[in-house]
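> Make a model of this:
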Amino acid sequence: MITILHNPRCSKSREGLSLLENSGKDFEVIRYLDEPISEEKLKNIISLLGITPIELVRKNETIWKSDFKGKTLSDAQIIKAMVANPKLIERPIVINGKKAVIGRPSQNILDII
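Next up is the predicted model:
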């Protein structure tokens, strides 16, 4: 089952959702701002993406700039920050089995569906 971590207020996330809708494939939408993601699930997503936790952070978010920017944080601390402040998570993320991509640009999603 394909899953999209989606924020309806984000244009890139809406583009990714539209791409999935037009694919004709079954998928699940997780509105991650409304349905909290556990640390374990976020670690798994990061692993599927093949990136480090800091690469998943939206560094232009106000909360990042005010609370975390310039600090030396461990991977575990970065993950905890994203779990506590899900707006920090880059979006959209599309997962298909053991593959995942950040849908920026939305064409990245085509690589795994």
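> C-alpha only now, for contacts and for neighbours.
Fine.
> This structure: strands as residue ranges?
Taking DSSP state E as the test, the strands found in the chain are 2-5, 27-30, 93-96, 99-102.
> which one of the ones you listed is the most hemmed in?
strand 93-96 (a mean of 24; mean count of other CA atoms under 10 Å).
> what helices or strands is it leaning on?
On a contact count with 3 or more CA pairs under 8 Å, 6 or more residues apart in numbering; DSSP states H and E, strand 93-96 meets strand 2-5, strand 99-102.
> Which residues does the last one contact?
Where contact means CA atoms under 8 Å, 6 or more residues apart in numbering, the residues beyond strand 99-102 that reach it are 45, 48-49, 90-95, 108-109, 112.
> any chance of the helices and strands packed on strand 93-96 in a markdown table, with distance to residue 23 too?
Below are the helices and strands packed on strand 93-96 laid out as a markdown table (distance: least, CA to CA, whole Å):
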| stretch | distance to residue 23 |
| --- | --- |
| strand 2-5 | 11 |
| strand 99-102 | 16 |
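> For the comparison step, fold the sequence that follows:
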Amino acid sequence: MTDVTLLHNPRCSTSRSALEKVESAGVEVDVVRYLTTPLDEEALRNLIGKLEDPVADLVRRDATFASLGMSDEDIATADQVVQVLLEHPTLMQRPVLVRGDRAIIGRPKDRVDAFLAD
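Below you'll find the model as predicted:
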């Protein structure tokens, strides 16, 4: 049985760091490259139900977010976040770690260590 699921973007140094920490901890990891295999609505809602962070934090506020003309008002609810991430999976924050009924965004990097220690 997998101990941790890591929603991973290998181009992201923080995501790569999280993967290294999980592997070093000796836990079994299921790596989901969410840009290659985007989460569907059910998976996103399941993730949000486990997320210990504010739901809006699941959306990256980067240049793509800005170029789409989006604001915090567009991601204020779980339904809005699901819709945005279904349409624009590149906007999903990374890395995201899931273990059992808990999920966190692995930023800053030291959050990964604390999550794995629990």
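> Give me the neighbour count for the counterpart of residue 58 of the first structure in the second structure.
Residue 58 of the first structure maps onto residue 60 in the second structure, with residues paired by TM-score structural alignment. Neighbours of residue 60 of the second structure under the rule other CA atoms under 10 Å: 16.
> Spit out the contact partners of residue 60 of the second structure.
Contacts of residue 60 of the second structure (CA under 8 Å, 6+ apart): 91-93.
> what about 10 Å?
Shown in contact with residue 60 of the second structure (CA atoms under 10 Å, 6 or more residues apart in numbering): 66, 85, 90-94.
> ok, so of these, who is nearest residue 23 of the second structure?
residue 94 (17.0 Å; CA to CA).
> Now do the alignment partner in the first structure of that closest one against residue 72 of the first structure, distance only.
By TM-score structural alignment, residue 94 of the second structure lines up with residue 91 in the first structure. Per CA to CA, to the nearest Å, residue 91 of the first structure is found 24 Å from residue 72 of the first structure.
> who's more crowded, the two?
Taking neighbours as other CA under 10 Å, residue 91 of the first structure and residue 72 compare with residue 91 leading, 25 against 9.
> Surely the more buried one and residue 104 touch.
Yes - using CA atoms under 10 Å, residue 91 of the first structure is in contact with residue 104, at 7.6 Å.
> any shared contact partners between those two?
Contact criterion CA under 10 Å, 6+ apart; residues shared by residue 91 of the first structure and residue 104: 12-13, 16.
> what would these look like in TSV with neighbour count and distance to residue 2 of the first structure?
Shown next, in TSV, are those (neighbours: other CA atoms under 10 Å; distance: CA to CA, whole Å):
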residue	neighbour count	distance to residue 2 of the first structure
12	18	18
13	25	15
16	28	12
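> Residue 38 of the first structure: which of the residues you listed is nearest?
Nearest to residue 38 of the first structure out of these is residue 13 (CA to CA; 20.5 Å).
> what's the closest non-adjacent residue to the counterpart of residue 27 of the first structure in the second structure?
Under the alignment (TM-score structural alignment), residue 27 of the first structure pairs with residue 29 of the second structure. Spatially, and ignoring its direct neighbours in sequence, residue 29 of the second structure is nearest to residue 4 (4.9 Å; CA to CA, 6 or more residues apart in numbering).
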